[in-house]
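> prediction below, plus the sequence it came from.
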Amino acid sequence: MTSIFRTVMGPAFDDLHPQLQRRFSVGLASGEACTGRGVMDRVWHGGAFVKPFLALGATRNILVPRTGRNVPFVIENVPYTDTHGRETVSFVRTFHLPGRPRRFDAQMVLGPQGDRILDYLGTHQHLASDLHPHAEPDGSLLIRSGEHRFREGVVDVRVPELIGATAEVRESYDDETDRFRIQVRVVNKRFGPLFGYEGTFEATYTNIRACGVRPGLRPVREESRA
């Protein structure tokens, strides 16, 4: 068994910086969980029209409804087996903004054909996106989202491009500072940039068999549909 990122990327996974290889090898096979702690230099939004959508999404820990600079940040990548028997890795991001922390939750599983990652968003996994990771020439990792789907009860529909968005995540490792660098942009094809953040963090690794999955990290509801 290999990590979900190595499975999807194949030999290209070895082109990543060694620190990225370790971070994205987190899984049941490695037995490691990874916690990143750092500071986001900037958390930003697009035009004022996006605020109601961000506020709505925040009720289910999808995106972040506030902006800020020099925002303390934590990301928790913890592997576990979900209620449908699939290996899952959490990507739970907490932004310590003034007032109260805000979370952006995602849980990633391997797609049925092993050629993509399924990214389930929020506390109830009502939104799902296909993710396609690539190794860049400088050893960084680029992840682009593909099709988005909305699931609620019997509803299972593709999100139209007009109201959907494309996410692009770039993660690299800075050998001079011994820190990971991350830049995230969420863009609508028609309306332009909607949301993003950028900054740096350090990572620590723990034995998942010893520490387990802390309460509140897993979603309230787990979606079975791929």
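Okay, I see it.
> CA atoms for contacts and neighbours, from now on please.
Fine.
> list the buried residues for the lengthiest strand in the chain?
As assigned by DSSP state E, the longest strand anywhere in the chain is strand 192-207. Buried residues in strand 192-207, defined by neighbour count with 16 or more other CA atoms under 10 Å: 193-203, 205.
> next one: stretch 85-94
For stretch 85-94, a neighbour-count test (16+ other CA under 10 Å) marks 87-94 as buried.
> right, and the helix or strand after the longest strand of the chain?
Sequence order places helix 208-211 as the next helix or strand after strand 192-207, per DSSP states H and E.
> who touches that following helix?
If you take CA atoms under 8 Å, 6 or more residues apart in numbering as the criterion, helix 208-211 is touched by 31-33, 78-79.
> what packs against the longest helix seen in the chain?
Once the chain is assigned using DSSP state H, the helix that runs over the most residues is helix 51-58. Helices and strands touching helix 51-58, as assessed by 3 or more CA pairs under 8 Å, 6 or more residues apart in numbering; DSSP states H and E, comprise strand 102-104.
> dropping in the other structure now:
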Amino acid sequence: MTRGRGELLQAGDPVPGGSVFLQALGDEARKLHPEVLKYVAGGGTIGSTVVVEGEFTVAGSRYGRLNLLARPFVGPDLFVTRYERNVPFRVENTIAVEDAAGLGLKSERIFMFRPGPQRFADVLLPSPRPGRLRNRVGASRRIELELRCSVTESGFLRLSSERAWLLLGPLRIRLPAFASVRAEVIDGFDDDAQRNTVRAEVRNPVLGTVLEYRGAFSREVL
């Protein structure tokens, strides 16, 4: 990944074109709630990290340890095996260079379940399609979702998955609907509590909801 005249992008450089969210939204970004805009803008420089800490009112998967059956195919840090209420969590969002894929936003979500923490990792990458992002999920990044970015009437950011692929080395295999998932994430803001909010649901057409979480958080930039 380069910038003008072949200079390599380095930590501390400004992010060309803004965060992946702002690039995907384009002019629509002006409709975002001011506090949501601050969050999705990220740290603004390569290598910067936004740390999020809060509590989910509910989080996890009702399928529990059955999710482990998918791990040989999708890798670790994708499915969680608990479903609890009042779950503390921490998220680290880091702007990083993703080799040939260009600049991406790497995220690690840590669910502080009572028996012990579990992780969900992913990276968001620009898409050649306007208004979309590529979302590679799990530590192995074998699953890629195409996310449509939009702004709700309340000024919140909505991410909705439309298509999914299985990545196996050089192979990129489109997944049929029954073997795929539909995800929706809404990042908002509670004006009364003065806190950012998040609500996410991942559904399979056969199994129903396989992952969900919703809660509120505060943030800081490192």
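The structure has been received and is ready for your questions. What you see is a predicted model; the values in this text were computed from it and never measured.
> TM value for the aligned chains?
Once superposed, the chains reach a TM-score of 0.84 (TM-score structural alignment, normalised by the length of the second structure), with 204 aligned residues with a CA RMSD of 2.1 Å.
> circling back to that earlier point, can the buried residues of stretch 85-94 of the first structure go into a markdown table with extra columns for secondary structure?
Rendered in a markdown table, the data for these read as follows (DSSP: H, G, I helix; E, B strand; the rest coil):
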| residue | secondary structure |
| --- | --- |
| Glu87 | strand |
| Thr88 | strand |
| Val89 | strand |
| Ser90 | strand |
| Phe91 | coil |
| Val92 | strand |
| Arg93 | strand |
| Thr94 | strand |
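> just flag the most distant two among those.
With distance counted by CA to CA, no two of the buried residues of stretch 85-94 of the first structure lie farther apart than Glu87 and Thr94, which are 22.5 Å apart.
> for the buried residues of stretch 85-94 of the first structure, which one is nearest Gln183 of the first structure?
For those, the closest approach to Gln183 of the first structure (CA to CA) belongs to Arg93, at 13.4 Å.
> pretty sure that closest one sits against Phe73.
Yes - using CA atoms under 8 Å, Arg93 of the first structure and Phe73 qualify as a contacting pair, with a distance of 7.2 Å.
> so what sits against both of the two?
Shared between the contact lists of Arg93 of the first structure and Phe73 (criterion: CA under 8 Å, 6+ apart) there are no residues.
> counterpart of stretch 79-95 of the second structure in the first structure, which residues?
Under TM-score structural alignment, the counterpart of stretch 79-95 of the second structure in the first structure spans residues 63-79.
> and that stretch, how far apart are its ends?
For stretch 63-79 of the first structure, the first and last residues are 22 Å from each other (CA to CA, to the nearest Å).
> contacts for it, please.
Looking at stretch 63-79 of the first structure with CA under 8 Å, 6+ apart, the contacting residues turn out to be 26-28, 32-45, 51, 54-55, 57-58, 87-97, 102-104, 195, 201, 208, 213.
> PyMOL command for the buried members of the residues you listed?
The buried subset of the contacts of stretch 63-79 of the first structure, as determined by 16+ other CA under 10 Å, is captured in PyMOL by this line:
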select buried, resi 26+27+28+32+33+34+35+36+37+38+39+40+41+42+43+44+45+51+54+55+57+58+87+88+89+90+91+92+93+94+95+96+97+102+103+104+195+201+208
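> which residues does the spatially most central residue of the first structure contact?
Averaging the C-alpha coordinates of the first structure gives a centre point, and the residue nearest to it by CA atoms, centre = their mean is Phe91 (4.6 Å). For Phe91 of the first structure, the set of contacting residues under the criterion of CA under 8 Å, 6+ apart consists of 75-78, 105-108.
> can you rerun that using 7 Å?
Taking CA atoms under 7 Å, 6 or more residues apart in numbering as the contact definition, Phe91 of the first structure lies against 75-77, 105-107.
> got JSON lines for the buried residues of stretch 85-94 of the first structure, with distance to Val157 of the first structure too?
Listed next are those as JSON lines, based on distance: CA to CA, whole Å:
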{"residue": "Glu87", "distance to Val157 of the first structure": "25"}
{"residue": "Thr88", "distance to Val157 of the first structure": "23"}
{"residue": "Val89", "distance to Val157 of the first structure": "24"}
{"residue": "Ser90", "distance to Val157 of the first structure": "24"}
{"residue": "Phe91", "distance to Val157 of the first structure": "24"}
{"residue": "Val92", "distance to Val157 of the first structure": "25"}
{"residue": "Arg93", "distance to Val157 of the first structure": "26"}
{"residue": "Thr94", "distance to Val157 of the first structure": "29"}
